[in-house]
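Asker: Provided below for reference: sequence and predicted model.
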Amino acid sequence: MPIDTIKHSIHIRRKKNKVVFDNIDRLWDIARGADSAQDILDRLHPWNAPITLKFENVLPILLGIVGIFFIVPVFFAGEHIWTLFSFLFGLGCLLWAYLSYEQDDPLVEVTDYLEKQIIHKKYQLNEFTPPQHIGVTVQPAFFIAHLKQLFPIFNQGSISNDIPYYASTTWQDEDGQQHQVLLFQYHFANEIRVRDKDGNELKVKEVHKNLWGCFVFEVPTQGLAITTYNKKFYYPYSFPWNSSDIQINQKLKFFGTDQMKMAKLLSPAFVLRTADFFRSHEGDLLFHPEKNILCYISPQNLFEISSKAKKINDISTLRGHLRTFKLPYLERLESDLTQFLK
């Protein structure tokens, strides 16, 4: 009987989708309770239960097709009592299909959270936390505002200049030297205005941009700004400097706060190390003139994941994705910058 078939389909679908929801709940527990990135991977294998993460939506799709089949003829037939019943039946099928269709949102949410947990634990990122080197309790908002005031590159927006995300971590070079680091995202907005025929200013649009970078603390070098862009720095980096190497001059611009200090600092070895660093990076590298703080900023998203799994349908695919994905630009910056600071 058709009714028995429908009942059986509903029962099978409900049973399959319950397995998916149970797996998602278990994934949330794993993500919240794991101590390390490897701990998350270890808890995903062996799973010792059905591994599916794909919702069964065949029945809602069929209901949607049936609903459309009964509604469409209404627009071509005359006004008859049977067209009204056809329309109501089709509308009921579409409503049932809409209410019973399981979206992938719960799976996407838990996958995103697992990715964030893997990133935080693998790269030891402490979100919205000042670095340990400060040694005193400080309000994060005041701390970030203070850092922004130290460098002139955080005033690029005419409307807003914000650091909506930051995370502290510790980098260690091959010799065991540790560096306290604060990674950040810098967002700024500019307003574009034009004048109409009467000379009145009109707001056309707002342009929003993002840059990413890091602060490195306890750096001995001071009073220097280096950029890969053809631009000038202003106070306090008022004095330009040119290398004897034409190729370096074409790629890098050097500015400093004191000409005598620059002459001592910019030795051939230092300039070559700087050129090596910027072979695979672009942006601005600034050393504060008084504080022992370095700031690097560029348009490259340091938190961009190397690859996204196209479709995660089971626990095995999810584990493979979490095991292989990484932050390649952050890893490269850590390697190159720690090498530069040796």
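Answerer: Happy to help now that I have it. Numbers count the residues shown, from 1 in each chain.
Asker: CA atoms for contacts and neighbours, from now on please.
Answerer: Noted.
Asker: Buried residues of whichever helix in the chain runs longest, list them for me.
Answerer: If you go by DSSP state H, the chain has its longest helix at helix 2-33. Buried residues in helix 2-33, counted by 16 or more other C-alpha atoms under 10 Å: Arg13, Lys16, Asn17, Val19, Val20, Phe21, Asn23, Ile24, Leu27, Ile30, Ala31.
Asker: Against that first model, consider the following:
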Amino acid sequence: MSDNNDTAGSHEPREDGGSRRVVGTPSSVGERTLLAKDDDEGYPAPAGAGEELDEKSAKNAERVVAAFFLLAFAASVAFIAYYIGWSGRNGGMHGVTRTRESNLWLGGTMALAMLALAVGVTIWVRRLMTSKPIIQERHEMASSAETRAAFEADVLAGGEDSGITKRPLLRRTLLLAAAPLGLAPLVLLRDLGPLPEKRLRHTFWGEAVKKAKAEGKKGVRLVVDGTNAPLKVSDFNSPGGMITVLPEGIEETHEAANEIAKAVTILINVPAEQFKPVKGRENWHVNGVVAYSKICTHVGCPAALYEQTTHHILCPCHQSTFDATDGAKVVFGPAHRPLPQLPLGVEDGYLIATDDFPEPIGPSFWERG
């Protein structure tokens, strides 16, 4: 048995005249390397268009790439046109009823523009750029004038190989496709506004109360969200309960979805012995039944969870917690002000709202509009 452990491996003779490898010795790899060499041309060029282009095929590929760039341009223009034009009708894209439509069209046109641009660039690289091997020599960090001149020559040669200098159709359509995409972020700045101004200072509760008082009533009746059934005091006399209510008649208004989003209110029955009315609001509850805006004052999520043992209202988005027994003041979390309280009363046995919320509903920064 041979003791030779070189890279060719150790072998022992076989009876048939051949040899077999001894266990524990490296295999025979010879002169193989990860990249095969060609004695005449060095390392082969990577897969792609090759070192030389077939001009006829290149022209066809050029037209295909230009078509994709034009498609990207058209999709980008459609994105901007929809954003400025169609989305501005009937209240714009900021309304609840238009959100799904605007997301579909804006997302679809932007995705098409990005996809067409990516496909065009990919075909350009694979079909129109030569695949010559590039060898980089390492020298000292300080570059000589000859090196800089060589670099400049390489850049110019690269531009020539890419075809961007000799194929003006590709260059122009690429710039055409990229121009609207550069403007898109500027157009999207519109989504930072407009400010709600004074639209959140009042809700449909105020309008409904004014209409009811004009008819000789004390206020507008509370109806259960989902059933629109008026709510009697006797229907909600169990401490610890919470339901969502709305002003009567809100579903018949124009842009009802937007009005409901602002007017949605939670009704809670707090035990009388634990209830602590806020000064100046002693008559805003009915035997411990109190109403607060359901919109969290942090970022506007629905404060829809209620802990009966602690009488805490919880917003599940960022865990802002409000004390229902003490004017919904903040006891934990990032919210900075209590949930607005709705003044309540009773008329003919029904729970009614006697006025609108006294302060803007929703996140604190909205009230600055």
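Answerer: That came through fine. Because the structure is predicted, anything quoted here is derived from the model rather than measured.
Asker: what TM-score do we get after superposing?
Answerer: The TM-score (TM-score structural alignment, normalised by the length of structure 1) is 0.34; 186 aligned residues with a C-alpha RMSD of 6.5 Å.
Asker: ok, then the element right after the longest helix of structure 1?
Answerer: Next helix or strand after helix 2-33 of structure 1 toward the C-terminus (DSSP states H and E): helix 37-44.
Asker: now the angle from that next one to helix 2-33?
Answerer: Taking axes from the mean of the first three to the mean of the last three C-alpha atoms, to 10 degrees, one finds that helix 37-44 of structure 1 is oriented at 150 degrees with respect to helix 2-33.
Asker: List the buried residues of helix 37-44 of structure 1.
Answerer: Going by neighbour count (16+ other C-alpha under 10 Å), the buried part of helix 37-44 of structure 1 is Ala37, Ile40, Leu41, Leu44.
Asker: now do stretch 56-70 of structure 2
Answerer: By 16+ other C-alpha under 10 Å, the buried positions in stretch 56-70 of structure 2 come out as Ala58, Ala61, Glu62, Val64, Val65, Ala66, Ala67, Phe68, Phe69, Leu70.
Asker: ok, now stretch 180-198 of structure 1?
Answerer: For stretch 180-198 of structure 1, burial by neighbour count (16+ other C-alpha under 10 Å) applies to Gln180, Val181, Leu182, Leu183, Phe184, Gln185, Tyr186, His187, Phe188, Ala189, Asn190.
Asker: Am I right that the first one sits in a helix?
Answerer: It stands for Gln180 of structure 1. No: if the criterion is DSSP: H, G, I helix; E, B strand; the rest coil, then Gln180 of structure 1 is strand and not within a helix.
Asker: sec struct for Lys205 of structure 1, please.
Answerer: Secondary structure for Lys205 of structure 1, judged by three-state DSSP, is strand.
Asker: so it makes contact with Glu191?
Answerer: Yes: taking contacts as C-alpha atoms under 8 Å, Lys205 of structure 1 lies within contact range of Glu191: 6.1 Å.
Asker: Count the residues that sit near Cys214 of structure 1.
Answerer: The tally of other residues near Cys214 of structure 1 (other C-alpha atoms under 10 Å) stands at 23.
Asker: check contacts around it.
Answerer: Val181, Leu182, Leu183, Phe184, Cys295, Tyr296, Ile297 (C-alpha atoms under 8 Å, 6 or more residues apart in numbering).
Asker: which of those sit farthest apart?
Answerer: Greatest spatial distance among the contacts of Cys214 of structure 1 (C-alpha to C-alpha): Val181 and Ile297, at 13.1 Å.
Asker: any idea how far Thr227 of structure 1 is from Leu211 of structure 1?
Answerer: Distance from Thr227 of structure 1 to Leu211 of structure 1, counting by C-alpha to C-alpha, to the nearest Å: 14 Å.
Asker: More neighbours: which of those two?
Answerer: More crowded of Thr227 of structure 1 and Leu211, by other C-alpha under 10 Å: Thr227, with 22 against 17.
Asker: what about the residue lying closest to Phe340 of structure 1 once chain neighbours are set aside, how many residues close to it?
Answerer: Distances taken as C-alpha to C-alpha, 6 or more residues apart in numbering place Arg273 nearest to Phe340 of structure 1, at 6.0 Å, with adjacent residues excluded. Residue crowding around Arg273 of structure 1 was assessed by other C-alpha under 10 Å; the count is 17.
Asker: same check, this time on the one 3 residues further on
Answerer: Other residues lying near Asp276 of structure 1 total 14 when counted by other C-alpha under 10 Å.
Asker: Is Val245 of structure 2 located within a strand, as I assumed?
Answerer: Yes: counting by three-state DSSP, Val245 of structure 2 is located in a strand.
Asker: how near is it to Leu188 of structure 2?
Answerer: Distance, Val245 of structure 2 to Leu188 of structure 2, by C-alpha to C-alpha: 36 Å.
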